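Colleague: my questions concern the predicted model and sequence given below.
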Amino acid sequence: MMTNLFSVFDPTSSFLSNWLSMSIPLLFMATTFWMVPSRPQFLTKKILNDLNREMSLLMGSASLGANILMIALFMFILFNNFIGLFPYIFTATSHLAVTLSLAVPLWLSFIMYTWISETLNALAHLVPLGTPIPLMPFMVLIEIISNLIRPITLSVRLAANMIAGHLLLTLLGNQGDMGNIYITTAVILSQIILLILEFSVAVIQSYVFMTLMTLYASE
């Protein structure tokens, strides 16, 4: 029995709802060694090629290593978003401990690299072109705050979107009246529509996280 509505997001609340769900992608790695690729592999390869092409446009030609990192980040978030839609499996990306662990190290590495190797450009980036001299101190403060909150906004956006959909599914599931066929049918149809929307949100949030992190790196 749940002690509260948010206990569904506790990784220790049940047997399968734990951090081990993040290791499930390892079970699918063996399919990459098949002699004849399957249709899902063809689809995955096409998606990866399209993402690589888009990342190259955003980051330039000398971005092979960064492309691999960003695409791996996208696939990791996407798989955890999808696997969390199955019953009794914990959605790791709905926990700030996971989203912050993904956003903060990457953001911090970008900041450190910029300030160490491109110090003058980093200082110039704090003052937008054409800013009046009296407003320059305020613009520097605003740019610093904007840079500092980037990993927080990335993490909270991903976690909040995953939590919101799961909470709606949980609330709808508790509203069914088994004695009324019309109410039960309406609840089931609403859950099916919301589940389809959650699949879309899983893809969109993975893509948004990857794209924003790529834009931060390209700056």
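Modeller: Received it, and whenever you're ready, just let me know what you need.
Colleague: C-alpha only now, for contacts and for neighbours.
Modeller: OK.
Colleague: and S94, how many neighbours?
Modeller: 25 (other C-alpha atoms under 10 Å).
Colleague: I should have written L215 there, sorry.
Modeller: 12.
Colleague: where's it, which helix or strand?
Modeller: Taking DSSP states H and E as the criterion, L215 maps to helix 181-218.
Colleague: that helix: how far from the chain's middle?
Modeller: On the basis of C-alpha atoms, centre = their mean, to the nearest Å, helix 181-218 is displaced by 12 Å from the centre of the chain it belongs to.
Colleague: what comes up buried for that helix?
Modeller: 184, 187, 191, 194-195, 198, 201-203, 205-207, 209-211, 213-214, 216-217 (16 or more other C-alpha atoms under 10 Å).
Colleague: do stretch 161-173 as well
Modeller: Going by neighbour count (16+ other C-alpha under 10 Å), the buried part of stretch 161-173 is N161, M162, I163, G165, H166, L169, L172.
Colleague: give the contact list for the second one.
Modeller: By that I understand M162. By C-alpha atoms under 8 Å, 6 or more residues apart in numbering, the contact set of M162 is N81, T91, T93, S94, V201, A202.
Colleague: let's bring in a second one:
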Amino acid sequence: MMTNLFSIFDPSTNIFNMSINWLSTTLGIMFIPMMFWFIPNRYMYMWNLIFNKLHLEFKILLNQDKMKGYTFLFITLFCLVLFNNFLGLFPHIFTSTSHMIMTLSLSLPMWLSFMLFGWINNSQNMFSHLIPQGTPPILMPFMVLIETISNIIRPGTLAIRLTANMIAGHLLMNLLGSTGTKMSNYLMIILIFTQFLLLTLELAVSIIQSYVIAILSTLYSSEVN
């Protein structure tokens, strides 16, 4: 019996006192059959279609003349987050994207690399982003402060957005599921139908949040080029 509703997110699975929960981040490889790499098939066609659509969208935001192939970084980020969000919907599989240690480990190094690249190579462009065009002179110090703070908190907002959305749906499904033993047969049918709808919603959320973190990372990257 759970002592706390949030205990469903506790990394408690271990073998010989060694935590194996974070191995779930590599389980996405199991969904890619070996034939995917060798012969053309429908599975490969589907992923190529998704990659091409993402490449075209990210290419619009990035300057591909200077940094060709830069979009594959964000396509890889999309796939990593999507696999982890999707695997978290299966029973008894640790949802790594519901922990800040995972989401912050993705967003913070990426944001730091963008900042270092921008300030070293495009310092003038980075300074221009601190003061929006048309800002009155009297408001310039305040705009610099506001823009600096909003820039600093970007990795935190990326991490918290993904974590909060993963936690919210899992908590609701667990809360409804824990009341099933106290319901009658008629209410149990309604509960199962509701859980199925929530599971479908969470599947959509896992895809949307993967796209959101990838597109926001692309937008942040486009500012330093």
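Modeller: Thanks, I have the structure now. Keep in mind the model is a prediction, meaning the values are calculated, not measured.
Colleague: overlay the chains and give the TM-score.
Modeller: After superposition, the two chains reach a TM-score (TM-score structural alignment, normalised by the length of structure 1) of 0.94; 218 aligned residues with a C-alpha RMSD of 1.7 Å.
Colleague: separation between the residue of structure 1 positioned farthest from its centre and T170 of structure 1?
Modeller: Using C-alpha atoms, centre = their mean, the residue of structure 1 lying farthest from its centre is G179. It sits 39.9 Å away. Applying C-alpha to C-alpha, to the nearest Å, the value for G179 of structure 1 to T170 of structure 1 is 19 Å.
Colleague: just the ones of the buried residues of stretch 161-173 of structure 1 in helices?
Modeller: N161, M162, I163, G165, H166, L169, L172 (DSSP state H).
Colleague: closest to P11 of structure 1 among those residues?
Modeller: I163 (13.5 Å; C-alpha to C-alpha).
Colleague: how close does the closest one sit to A92 of structure 1?
Modeller: Using C-alpha to C-alpha, we find I163 of structure 1 at a distance of 10 Å from A92 of structure 1.
Colleague: S117 of structure 1 now?
Modeller: 35 Å.
Colleague: please say which of those two ends up with more neighbours.
Modeller: Taking neighbours as other C-alpha under 10 Å, S117 of structure 1 and A92 compare with A92 leading, 26 against 10.
Colleague: now do the contacts for the residue opposite that one in structure 2 once aligned.
Modeller: Alignment note (TM-score structural alignment): A92 of structure 1 maps to S96 of structure 2. Contact analysis of S96 of structure 2 by C-alpha under 8 Å, 6+ apart lists N21, W22, S24, T25, N84, N85, G88, M102.
Colleague: so Y70 of structure 2 makes contact with I60?
Modeller: No. Judged on C-alpha atoms under 8 Å, Y70 of structure 2 makes no contact with I60 at a distance of 11.8 Å.
Colleague: now the residue mapped onto M59 of structure 1 from structure 2: how far from E223 of structure 2?
Modeller: Here M59 of structure 1 is matched to L62 in structure 2, going by TM-score structural alignment. Noted for L62 of structure 2: a distance of 9 Å to E223 of structure 2, by C-alpha to C-alpha.
Colleague: neighbour count winner among these two?
Modeller: Using other C-alpha under 10 Å, the more surrounded residue of L62 of structure 2 and E223 is L62, with 19 against 16.
Colleague: mind jotting down where the helices sit in structure 2?
Modeller: Taking DSSP H, the helices of structure 2 run over residues 42-61, 71-87, 100-121, 123-129, 140-152, 154-177, 185-222.
Colleague: read off where the longest one ends up in structure 1.
Modeller: Looking back up the chat, that one is helix 185-222 of structure 2. Using TM-score structural alignment, helix 185-222 of structure 2 corresponds to residues 181-218 of structure 1.
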